[in-house]
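Engineer: Predicted model and sequence below, questions to follow.
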Amino acid sequence: MSQRVLITGGGSGIGKAMAESFAAQGARVFITDVSETVLAECPENWLKTAGDASDPAHIRDVFARIAAEWGGIDVVCANAGIAGPTALVEDVEPEDFRRCLAVNLEGAFLAAKYAAPMMKAQRSGVILITSSNAGINGFPNRAPYAAAKWAEIGLMKTLAMELGPFGIRANAIAPGCVEGPRIDGVIEREAKAKGTTPDVIRAGYEAGVSMRSFVTAQDIANMAVFLASDGARLVSGQVIPVDGHTENPDPKV
């Protein structure tokens, strides 16, 4: 029987790569995204809906639709997130801090909250949270993002403990710098804050990775498919970095 997979933030970037990879394995895919534009560009045979991952009513409606359409859920990828501000902690506005935590952390919480009863009833399921190596190492000039990503790991480990007796696994994937528009924006903002160029910042990031390379969205998707498979049937409560090994999370430039 094909897996039934929900991916929040599934319209672009890591989320879309996950959706494509699960679909290629024969899974039925449901994606949510805040952008109707990116959803319109996704395959017609995917279930999809636009909304804010941190909105309880939206996520509740998503799971009501899953129950009606599929009668259950096998994999939930709590992937929706935002980069948050790039600034020293004293320069971060409280509302920007709260918004970053809401989308990243509360979004993951809501996905797990509504998935748990459904998965408990069927005594199986996989919850995957997209954290970050910022949730392992910290990230100067990105306090809201690092705080959210550390908290996601605490949430995941608690889910693994609460849900394990019901045959449900929970893990977090910790990407390094993922090629794409989001990290490009972060690099540009950091370069401006430090009075240097984006090329210098990018080189500094790459120098802090053993494999001297950024990762791709497909690298993250490959790990998600594995963690949702029977090959990972006893992998739970774990943080799996996919980052080429971060040696130095704060390369000086």
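Structural biologist: Good, I have the coordinates.
Engineer: Going by C-alpha atoms from here, please, whenever you check contacts or count neighbours.
Structural biologist: Fine.
Engineer: roughly how far apart are the residue of the chain most remote from its centre and G84?
Structural biologist: Note on the chain: the largest C-alpha distance from the chain mean falls to G195, namely 30.5 Å (C-alpha atoms, centre = their mean). To G84, G195 is 20 Å away according to C-alpha to C-alpha, to the nearest Å.
Engineer: swap in D243?
Structural biologist: According to C-alpha to C-alpha, D243 and G84 sit 20 Å apart.
Engineer: which residues of this protein fall in strands?
Structural biologist: All strands of the chain, identified by DSSP state E, fall at 4-8, 28-33, 47-50, 75-78, 125-130, 168-175, 238-242.
Engineer: structure B:
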Amino acid sequence: MLLKDKVVIVSGIGPGLGQELAYGAAREGAKIAIAARSTDLLNKLKDEIGKKSEVIAIPCDITKPEDCKNLVDETVKKYGKLDGLINSAYRAGDFKEIEDSDFSDWQETMNTNFFGTMNLTMAAVKEMAPNKDGAIVMINSLITKKPLPTQGGYAASKGALATATKILAKELGPKGIRVNSVYMGWMWGPPVEMYVNFTAESMGVEPKDVIDGVTKDIPLGIIPDDSDCANAALFLISDLARVITGANLDVNGGEFMS
């Protein structure tokens, strides 16, 4: 198994990619700590995963440094170490063109996607550095490479994270800690399914018509499933990627090619 005996934290557990990262890490043999603000969803997922793998669920608001420290401390208390962190928690923000945006909403989005992610990353680094071993993966977005109207706040926050991640890879490499990014595009899961159904109803068309409009730009001809996208992050956490750091892995069915 790809992550046998590894201890991995997955933040941002929720419908879609977050829970698929947790399912995948458990499937690949990791002992995991899952974190989110919603205790109901956390406990539900803990019960599901706990039937097959070791898992703890820790409520965590990543915008609060004390919550991040508690998450790492509880993970190490339970398992004795921390090998990997997958930063999946995010805030989408409002969907407005920049000239119509309320920048207080941008600040909230930045506080989660950038500063919150950095809070949790730094808490993990403090644990990993003395052992000179660790892997961190940032879930980033195609929006930073293929801009779309109305997503300025979200894209700006992910752009800031992308730049900081490259610096982290340089700074933490000598400490044995790898830092990489995966850039997700369209992912088929509950959030996108809701979007497709809502858009189809609004436009008076069939869901297939909306999907066809998306997939026409994707060479593989499908909206990649979020579980398949999760596998890319799991690879970068694993020892198969032990000499990969500072990488930007595009996971979008070929919609964007650097």
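Structural biologist: Nice, I can see it. Everything numeric here is computed off the predicted structure, so don't read it as measured data.
Engineer: now what about the TM-score between them?
Structural biologist: TM-score for the superposed pair, counting by TM-score structural alignment, normalised by the length of the first structure: 0.88. Supporting figures: 246 aligned residues with a C-alpha RMSD of 2.3 Å.
Engineer: ok so, going back, with mean neighbour count as extra columns, can I get the strands of the first structure in TSV?
Structural biologist: Shown next, in TSV, are these (neighbours: other C-alpha atoms under 10 Å):
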stretch	mean neighbour count
strand 4-8	26
strand 28-33	23
strand 47-50	20
strand 75-78	27
strand 125-130	27
strand 168-175	26
strand 238-242	19
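Engineer: I'd like the ones you listed written out as CSV, with distance to M161 of the first structure added.
Structural biologist: Below are these laid out as CSV (distance: least, C-alpha to C-alpha, whole Å):
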stretch, distance to M161 of the first structure
strand 4-8, 22
strand 28-33, 26
strand 47-50, 30
strand 75-78, 17
strand 125-130, 12
strand 168-175, 9
strand 238-242, 11
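Engineer: and E190 of the first structure, which of these is closest to it?
Structural biologist: Closest to E190 of the first structure of the strands of the first structure is strand 168-175 (C-alpha to C-alpha; 19.2 Å).
Engineer: mean per-residue distance, the closest one to the second structure?
Structural biologist: Using mean C-alpha distance after the TM-score superposition for the first structure, strand 168-175 of the first structure ends up 0.7 Å from its aligned counterpart in the second structure, as a mean over the superposed pairs.
Engineer: Read off where that strand ends up in the second structure.
Structural biologist: Counting by TM-score structural alignment, strand 168-175 of the first structure lines up with residues 177-184 of the second structure.
Engineer: ok, H58 of the first structure touching D52?
Structural biologist: Yes. Using C-alpha atoms under 8 Å, H58 of the first structure is in contact with D52, at 6.8 Å.
Engineer: higher neighbour count, these two?
Structural biologist: D52 (20 against 17; other C-alpha atoms under 10 Å).
Engineer: What residue, apart from its backbone neighbours, is nearest the equivalent of that one over in the second structure spatially?
Structural biologist: Under the alignment by TM-score structural alignment, D52 of the first structure pairs with D61 in the second structure. Nearest residue to D61 of the second structure, sequence neighbours excluded (C-alpha to C-alpha, 6 or more residues apart in numbering): R37, at 5.6 Å.
Engineer: before we move on, what about K48 of the first structure?
Structural biologist: In space, K48 of the first structure is closest to I31, 4.8 Å off (C-alpha to C-alpha, 6+ apart).
Engineer: Which position in the second structure pairs with that neighbour?
Structural biologist: Checking TM-score structural alignment: I31 of the first structure goes with I34.
Engineer: OK, contacts around that match?
Structural biologist: I34 of the second structure makes contact with I9, V10, S11, G12, I13, A22, L42, K46, V55, I56, A57, I58 under the criterion C-alpha atoms under 8 Å, 6 or more residues apart in numbering.
Engineer: now with 7 Å?
Structural biologist: Each residue near I34 of the second structure by C-alpha atoms under 7 Å, 6 or more residues apart in numbering is listed here: I9, V10, S11, I13, I56, A57, I58.
Engineer: Distance check, it against W188 of the second structure.
Structural biologist: Per C-alpha to C-alpha, I34 of the second structure is found 22 Å from W188 of the second structure.
Engineer: Where is the longest helix in the second structure?
Structural biologist: helix 152-172 (DSSP state H).
Engineer: what comes up buried for it?
Structural biologist: Across helix 152-172 of the second structure, burial judged by 16 or more other C-alpha atoms under 10 Å covers 152-159, 161-162, 165-166, 168-169, 172.
Engineer: Stretch 109-121 of the first structure too?
Structural biologist: F109, L110, A111, A112, Y114, A115, A116, M118, M119, K120.
Engineer: Same check on stretch 95-108 of the second structure?
Structural biologist: In stretch 95-108 of the second structure, counting by 16+ other C-alpha under 10 Å, buried: S101, W106, E108.
Engineer: Any chance of JSON lines for the residues you listed, columns distance to Y195 of the second structure?
Structural biologist: What follows is those, written out as JSON lines (distance: C-alpha to C-alpha, whole Å):
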{"residue": "S101", "distance to Y195 of the second structure": "22"}
{"residue": "W106", "distance to Y195 of the second structure": "22"}
{"residue": "E108", "distance to Y195 of the second structure": "23"}
